Structures are given as structure tokens and as C-alpha cells.
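*Asks:* dropping a prediction and its sequence here:
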Amino acid sequence: MRSEVIVFRDAEALLVDYLTAELAAHGEADVHVAVTMPNPRPDRCVLVPRLGGARRGLVVDAATIGAECWGTSETDAHRLAQLVRGLLAALPGRVLDGTPVYRVEELGGPVNLPDPVSGQARYALTAAVHLRGRALPAPATPTTT
């Protein structure tokens, strides 16, 4: 008997799409959301790289996500971080592009972390986003005669 093969979606891509739409819906359409910093760096952006995480049981991926929120001032970066924090906390029970979100654990709340090179205002936080995987269809088995 074969075990099911469970695969997981790209948590970074799901969160980039989700945060882009939700930030725009909350009046923050000018915020660039990505996984890596574009060049040139925008004045306001949110980076959501996956920092690791572990599989939890057969079908749950607990993706550890770092959210870096860059703003035009310390106050702006802090406000953006609090909004991202709230949007992440609102994820449980939602389905992102067909992927159910079971739970979000805050691992580290917003911390003031100015960019050491540019000095630009930045706040960072960390969360584990629990996403459901899906089973791949079983491969066709050759028939024997």
C-alpha cells in the first residue's frame, strides 16, 4: 500500500497576493508587497520571506514568515506593521487561492529595526501561518499480464 504524497503551496506567494489585496482595501494601495526588496527600494513596502517552519502532521505546513514593514518614518513603518499584524491574525478560516489557512501564531511582535545601511524606518514581526496541503493524485500503476 502506498502512502499519499502531500504537497504544499508557496506560502510566500499566497501571502504576497493576500497582503497586496488587503492593504489596498485598507487604503494602502501604494505599499509594494514582495519577498525580496526591489531595486530601487520603494519608500513603503512589506517583505514576507519564508524563514523556515515545519510540517505539522500529515497535511499542515506551519510556514514561519518574517514580515518587514518599511515606511517613510518610524510612525509610518509602525502603523504599517500593526496593519500587517492584524491582517495576518485575520487569516484563520480563510481560503487563499484554494488553500485553507488553519491558524496563525505570532512568534514575535513588531520590533523597531531600522535598516542599518540606509537608516530607513522598518518594523519587523514573525508569524507561523498554518496552511493545508493537498494530496497528489496517485500515479497510474502498470498492469501486468
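*Replies:* Noted; the coordinates are in hand.

*Asks:* C-alpha from now on. contacts and neighbour counts both.
*Replies:* Will do.

*Asks:* and the longest strand along the chain, what does it pack onto?
*Replies:* Ranked by number of residues, the top strand in the chain under DSSP state E is strand 99-112. Of the remaining helices and strands, those touching strand 99-112 by 3 or more CA pairs under 8 Å, 6 or more residues apart in numbering; DSSP states H and E are helix 74-89, strand 122-132.

*Asks:* among those, show me which one is buried the most.
*Replies:* Across the helices and strands packed on strand 99-112, the average number of neighbours (mean count of other CA atoms under 10 Å) peaks for strand 122-132, which reaches a mean of 24.

*Asks:* contacting residues around the next helix or strand after it?
*Replies:* The C-terminal neighbour of strand 122-132 among helices and strands, as given by DSSP states H and E, is strand 134-135. With CA atoms under 8 Å, 6 or more residues apart in numbering as the contact definition, strand 134-135 has outside contacts at 4, 5, 6, 7, 8, 59.

*Asks:* and the furthest pair within those?
*Replies:* Of all pairs drawn from those, the one with the largest separation by CA to CA is 4 and 8; the distance is 13.0 Å.

*Asks:* so the two - more neighbours on which side?
*Replies:* A side-by-side neighbour count of residue 4 and residue 8, using other CA atoms under 10 Å, places residue 8 first with 15 against 12.

*Asks:* spatially nearest residue to the more buried one, not counting backbone neighbours?
*Replies:* Counting by CA to CA, 6 or more residues apart in numbering, residue 8 lies nearest to residue 133, which is 4.5 Å off, once chain neighbours are set aside.

*Asks:* take a look at this one as well, against the first:
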Amino acid sequence: MGAEVIRFGNHLSAVQAFLAAVLAVRVTVARVPNPRPPKFVLLEPSGGSDRSVVHGWRSMIVDSWGGSENEAFDLALDVEARLKALRNERLKGVLIYKARPSGGIVWMPDPDAKVPRFRQNFEILTRGEAV
């Protein structure tokens, strides 16, 4: 028969919806939008680990882009504050217990377009569901 099957939800979609609602900027997953808006947030999956059978840390890279260094950094600070305040929320069917930064905000301008960008890494503690 086998063990119970636990599936983790789409944490990127959940975080995307959350940030888009509270930041009033475009939030995308995995790809830079075309055309590129002057200010936006990009979420990219970057692995993770299981804490238990039903609890998992899901890692993601969060890039904040802006028209200037100050604008991009302010957006990164807003993202950081909003994610750190995320507690025990069910978003798009995903239960997120909390989000924590993994390191700090790093200056990482786009090497090709020379556009201001700051990067930070986050871990999202989420709960899987039996399927």
C-alpha cells in the first residue's frame, strides 16, 4: 500500500500573491517580465529542505529592481519587512508558518542591462498536505 503521500503547495505563487497585494508593484516568478517595468520584484526557487514529514523549508531568491539604486533598495527593504511579518497565513491554499531571511540584502545590479537590483534569500516554512 505505501506511506501517505504529502505534497507541498506552490509557495512561490502564494508569496507572489501576497507581495503583489501589499507592495503595489508587479511581482513575477522565475522570469524578468518583457517589457521590463521600471520597478518590480522577481521570485526564484532555490531549493529547500524538509523539517519533518509535513513541514518544509522552501528557499527562494528575491530580487528587487528599481529605476535607481535608492528605489531598488527601498523596495528590497519593503519586501524584507513584509515577508518577516508573514505568520500563519493560508495563501492560495498554502499554509505558511513564517518566512525568514537567509543572509542580508546584497547589491547585485543586472550585468547586461545595468539596471539597479538588490538580492536577498528567504526561507519559507510551509506545511504539506496529504493527497
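*Replies:* Arrived safely, thanks for sending. If you're wondering where the values come from, they're calculated on a predicted model, not measured in any experiment.

*Asks:* rewinding a little: which bit of structure 2 covers the longest strand of structure 1?
*Replies:* Residues 94-107 of structure 2 are matched to strand 99-112 of structure 1 when aligned by TM-score structural alignment.

*Asks:* show me what counts as buried in that stretch.
*Replies:* By 16 or more other CA atoms under 10 Å, the buried positions in stretch 94-107 of structure 2 come out as 94, 95, 96, 97, 98, 99, 100, 101, 105, 107.

*Asks:* and the third one, what does it touch?
*Replies:* The reference is to residue 96 of structure 2. With contacts defined as CA under 8 Å, 6+ apart, residue 96 of structure 2 is in contact with 11, 86, 87, 88, 89, 90, 124, 125, 126, 127.

*Asks:* go again with 6 Å.
*Replies:* 88, 89, 125, 126 (CA atoms under 6 Å, 6 or more residues apart in numbering).

*Asks:* ok, the aligned partner of residue 54 of structure 2 in structure 1 to residue 6 of structure 1 distance?
*Replies:* Residue correspondence, TM-score structural alignment: residue 54 of structure 2 in this structure matches residue 59 in structure 1. In this structure, residue 59 of structure 1 lies at 7 Å from residue 6 of structure 1, with CA to CA, to the nearest Å as the measure.

*Asks:* now swap in residue 44 of structure 1 and tell me
*Replies:* Relative to residue 6 of structure 1, residue 44 of structure 1 is positioned 37 Å away (CA to CA).

*Asks:* what do you get for residue 32 of structure 1?
*Replies:* When distance is defined by CA to CA, residue 32 of structure 1 is 32 Å away from residue 6 of structure 1.

*Asks:* looking at the two, which is more packed in?
*Replies:* Each of residue 32 of structure 1 and residue 6 has its neighbours counted (other CA under 10 Å); residue 32 has more, 21 against 14.

*Asks:* now the more buried one, nearest residue through space, not along the chain?
*Replies:* residue 45 (4.4 Å).

*Asks:* under the alignment, what does the one you found map to in structure 2?
*Replies:* Aligned by TM-score structural alignment, residue 45 of structure 1 pairs with residue 40 of structure 2.

*Asks:* right, and that match touches residue 26 too?
*Replies:* Yes: in terms of CA atoms under 6 Å, residue 40 of structure 2 counts as a neighbour of residue 26; the distance is 5.0 Å.

*Asks:* what's the match for residue 70 of structure 1 in structure 2?
*Replies:* Across the two structures, residue 70 of structure 1 finds its equivalent in residue 65 of structure 2, going by TM-score structural alignment.
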